[in-house]
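[1] Got a predicted structure here, sequence first:
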Amino acid sequence: MENEWYERMAELGEKLASSVTADDQSAEFSHEKWNLVAATGLFGLPFTRDRRRSDDTLPQITAALEGLGHGSDDASLGFSVATQLASCAVPLARFGSAELRERYEHPVTTGEIIGAHAITEPDAGSDALAMRTAAVADDHGYVINGRKAFISNGPIADLVVVYTVTGQPGTFTGLTAFAVPRDTAGFTLSGPLGKMGLRCSPLGTAELTDARVPADHVVGQVGGGSWLLSHVMAREILFIAAGQVGQMRRRLDTCAGRARSRVQFGQPIGAFQAVSHAIVDMRISVETARRWLHDTVARLVAGEDVTARVAMTKIVVSEANVATARTAVQVFGGAGYLSATGIERGLRDAIAGTIYSGTSEIQRNKVAAVMGLGENGGSSW
């Protein structure tokens, strides 16, 4: 089943790759490409009949995202797709009430609703437990006030899972998540922010001013937001890593092809040891990253505690993505510096991978905490 999803999405990715450079320059999200991805049924994979078995489809999801990344060099599209799955589909499928699933499962599955989640705040950064956005209960539901930053898919989102403080600030049981529709009074999503890479995957901010949300829009349980966040972020990391592995495989193919065909000083540049060794190192990085990804997914599905392994997978994959993108620019030389080849875009897109979903430093803190080397770093993303 995983191979079928991989091949299907890789084939689709090739069809979506034609206008990537122009799209990057205009920084516009493509609803046409989005609808083609949605038509595959990918967004419906987390919605299993038995919510307790929602992780059973993780191997298919990661295979599909890897295939999409391998087939197309549109990293922005893959990032928005992974965000839809992790931010909206996964929490609704696993923790959403029957009422929430009845209302949102179909439009999320078909891509009619684009999802996002709002976690980070301007003053809290990576420290999720320091968030200040508060939800106060009254007779009619909850009233939410606060600000959110760095919301992937935010400017185009129809439904946002907003994480708030409902209990004692700074405690594991103090957070609660709410499914907040875009048209909620008092809920304002910004337009797209200019950024270095992933330009066609819109990033924005949000303000909530006396935004009233019904009590039945709690995702999971009141006070269960930290557990929900940990669940979601582990899968977000793996989904995004799958796309990055696909992109690295495509990059390896491209660089190997360049080394065989580009002739300098009377011979293919691949004949020069400096070039061939760089590409060999790229292959080692790609295969190492892929093994880490699929091994961690398999362990998660088997029910193992993968807290440290998810963090290590993110470090291995995201940093290999940056390193191989940098090597690709060097292999292509001056051509790699030009926008038209798309090589420099790969480097711009890769850089953010060591920052979003918890920086490389945060991930190392997590591993250290699991090893008993420090008290901090294990509770926030």
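    That came in fine, so what should we check first? All values reported here derive from a predicted model rather than from experimental measurement. Numbering: from 1, shown residues only.

[2] all contacts plus neighbour counts: C-alpha atoms, from now on.
    Fine.

[3] The residue nearest to Lys33 when sequence neighbours are not counted: neighbouring residues, count only.
    For Lys33, ignoring the flanking residues on the chain, the nearest one in space by CA to CA, 6 or more residues apart in numbering is Leu16 at 6.7 Å. When neighbours are defined as other CA atoms under 10 Å, Leu16 has 21 of them.

[4] Isn't Leu16 up against Ser72?
    Yes. Proximity of Leu16 to Ser72 meets the contact threshold set by CA atoms under 8 Å, at 6.5 Å.

[5] show me where the stretch 201-350 of the chain has helices.
    Per DSSP state H, counting those that start in this stretch, the stretch 201-350 of the chain carries helices over the ranges 225-261, 273-301, 307-332, 343-351.

[6] name the helices or strands packed onto the shortest one?
    What it means is helix 343-351. helix 75-83, helix 307-332 (3 or more CA pairs under 8 Å, 6 or more residues apart in numbering; DSSP states H and E).

[7] Let's see that with 7 Å instead.
    When contacts are defined as 3 or more CA pairs under 7 Å, 6 or more residues apart in numbering; DSSP states H and E, helix 343-351 packs onto helix 307-332.

[8] quick one, the helix it packs on and helix 343-351 angle?
    160 degrees (axes from the mean of the first three to the mean of the last three CA atoms, to 10 degrees).

[9] Presented hereafter is structure B, for comparison with structure A:
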Amino acid sequence: MNLSPTEEQLALAGRLRDLGAARLGADIEARERSHRLQPGDWERCARAGILALPLPTAYGGLGLDPLSCAVAMEGLGHGCRDNGLLLSLGAHIWAVEIPVLEFGTEEQKERYLPALCDGRMVGAHALTEQEAGSDAMALTARARRDGDGYVLDGTKRFVTNAPIADVTLVYATVNPALGFTGVTAFLVDRDTEGLTVESRFEKTGMRTSPWGEITLRDCRVPAGARLGAEKQGSRILARAMAWERSLLLAPLLGTMRRQIEQCVQYARSRSQFGKNIGRFEAVAHRIVDMQLRLDAARLLTHRAASQLGGADASYAPEAAKLTTSEAAVATFLDAMQVYGGLGYTTGTDIERNLRDALGTRISSGTSDLQRVLMAEKMGITARARRTQPPRRPAATGAGGERRADAR
């Protein structure tokens, strides 16, 4: 399997890198302090076709395959300093656009996809609840059938893009007793009566990516708002997570690449004890390890992307998400060591990148959960099949009758 980027893929990545460097993330320090996304940046991304990357041309998309999307998003991350913007873009594309594309009716596709592509609408994906995080199927949000529609009740937490979303993909159960088989998905428009959004929590990192708490109280939606069939929510979620875990952190590959390049330049220009610090093995080896982690994360991301069109049994999405998130945290910690005291200041972006990376080990499933899922898919934690021990023949008497003392 050849995962080397083509000239066309590299050219697109280069254009998005230049866009990110020149037009996106301006005044990131001030906006991060105010926990604010720059609306103009979202519009610029829409005009550049970023929101349209994986969607068919029939709905205004560019029709790119997942691997091309991964390469393109790495290029964007290489140029753009605003990791929060990149996270919001990913949540919109992979967890909203893709489920609508794969499970929506033609009416739903025509209504939502063109507007999601060109930036007229922003999407959010509402799954997490107070008691349902990694245990995503332990949902308490209810969907009660009422006439020709449904009534939704429940609360969703930590919803990326919630304060700015025009449509939210909400997961609720039609019957808690059914467990994961009762989960059903709904597309809920922002102006739907009974839906309220509140920004209750401030984040350690990714501060320019808005998130909030969504409350549904007697929120009535028509049957046409249901995405897919009733009780199909677990399948929809599985596909959304496969795409999100494969590609959500692709921009972070570019961020790591930019950080490594800066560390190389700094190690060649910073002098201590009469020579450049890059001449010290401790520094040189640390940067080499940073590069090795990046290379491994990129390969796993590209492998996961290349398999998205196939069966869902592969652990490639979990491996890509786990490796990239852990690599990012380690890389930015190493960068801080290379820069020393300067790396601990806000002027180098290192501390902000580190804070942003910490959250990637939690979002879309914690690192621990990724290992649990991988163990299941590898068959490690599968229940062993019970086998009956061989039955001893019954003891019999000389004439074939069963003896009374037989056990």
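    In hand now; what should we look at? Worth saying up front: this structure is predicted, and the values here are computed from it rather than measured.

[10] Could you get me the TM-score between them?
    With the length set by TM-score structural alignment, normalised by the length of the first structure, the two chains reach a TM-score of 0.93; 374 aligned residues with a CA RMSD of 2.0 Å.

[11] residue contacts, the equivalent of Val317 of the first structure over in the second structure?
    Applying TM-score structural alignment, one finds that Val317 of the first structure aligns to Thr324 in the second structure. Shown in contact with Thr324 of the second structure (CA atoms under 7 Å, 6 or more residues apart in numbering): Leu249, Ala297.

[12] Tell me the counterpart of Glu230 of the second structure in the first structure.
    Aligned partner of Glu230 of the second structure by TM-score structural alignment: Val222.

[13] actually His92 of the second structure, not the one I typed
    Under TM-score structural alignment, His92 of the second structure pairs with Gln84 in the first structure.

[14] ok, back up a step: verify the stated contact: the match of Glu230 of the second structure with Thr176.
    Yes. Val222 of the first structure lies in contact with Thr176 (CA atoms under 7 Å); the separation is 5.2 Å.

[15] Of those two, which one has the most company?
    It is Thr176, of Val222 of the first structure and Thr176, that has more neighbours when counted by other CA under 10 Å, with 26 against 17.

[16] Name the residues of the particular helix or strand that has the more buried one in it that come out as buried.
    Element membership for Thr176 of the first structure, per DSSP states H and E: strand 175-181. Using 16 or more other CA atoms under 10 Å as the test for burial, strand 175-181 of the first structure gives Leu175, Thr176, Ala177, Phe178, Ala179, Val180, Pro181.

[17] between those, which is nearest Ile61 of the first structure?
    Nearest to Ile61 of the first structure out of the buried residues of strand 175-181 of the first structure is Ala179 (CA to CA; 22.8 Å).

[18] so how far is Gly243 of the first structure from the counterpart of Trp211 of the second structure in the first structure?
    Here Trp211 of the second structure is matched to Leu203 in the first structure, going by TM-score structural alignment. Distance from Leu203 of the first structure to Gly243 of the first structure, counting by CA to CA, to the nearest Å: 18 Å.

[19] Just want to know which of the two has more residues nearby.
    Between Leu203 of the first structure and Gly243, Gly243 has the larger neighbour count (other CA under 10 Å), namely 27 against 22.

[20] before we move on, the earlier item: what range does the strand holding Thr176 of the first structure cover in the second structure?
    Going by TM-score structural alignment: strand 175-181 of the first structure matches residues 183-189.

[21] In contact with the match of His92 of the second structure: list those residues for me.
    So Gln84 of the first structure contacts Ile114, Gly115, Ala116 (CA under 7 Å, 6+ apart).

[22] ok, now which ones touch whichever residue in the second structure pairs up with the second one?
    The one in question is Gly115 of the first structure. With TM-score structural alignment as the criterion, Gly115 of the first structure lines up with Gly123 in the second structure. Taking CA under 7 Å, 6+ apart as the criterion, Gly123 of the second structure is in contact with His92, Val96, Asn161, Ala165, Asp166, Val167, Thr168.

[23] Equivalent analysis for Ile113 of the first structure, please.
    Counting by CA under 7 Å, 6+ apart, Ile113 of the first structure has contacts Pro107, Asp158, Leu159.

[24] so how many other residues sit close to the aligned partner of the last one in the second structure?
    For Leu159 of the first structure, the equivalent position in the second structure is taken to be Val167, counting by TM-score structural alignment. Using other CA under 10 Å, Val167 of the second structure has 23 neighbouring residues.

[25] cool, and Gln168 of the first structure?
    Gln168 of the first structure: 11 neighbours (other CA under 10 Å).

[26] What's the separation between it and Ala308 of the first structure?
    From Gln168 of the first structure to Ala308 of the first structure the distance is 27 Å (CA to CA).

[27] now Ser97 of the first structure
    30 Å.

[28] now Val367 of the first structure
    Taken as CA to CA, the span from Val367 of the first structure to Ala308 of the first structure is 5 Å.

[29] these two touch, right, Arg361 of the second structure and Ser325?
    Yes. Judged on CA under 7 Å, Arg361 of the second structure makes contact with Ser325 at a distance of 5.4 Å.

[30] And the residue lying farthest from the centre of the first structure, how far from Ser276 of the first structure?
    Largest separation from the mean C-alpha position in the first structure: Gly266, at 44.1 Å (CA atoms, centre = their mean). Noted for Gly266 of the first structure: a distance of 16 Å to Ser276 of the first structure, by CA to CA.
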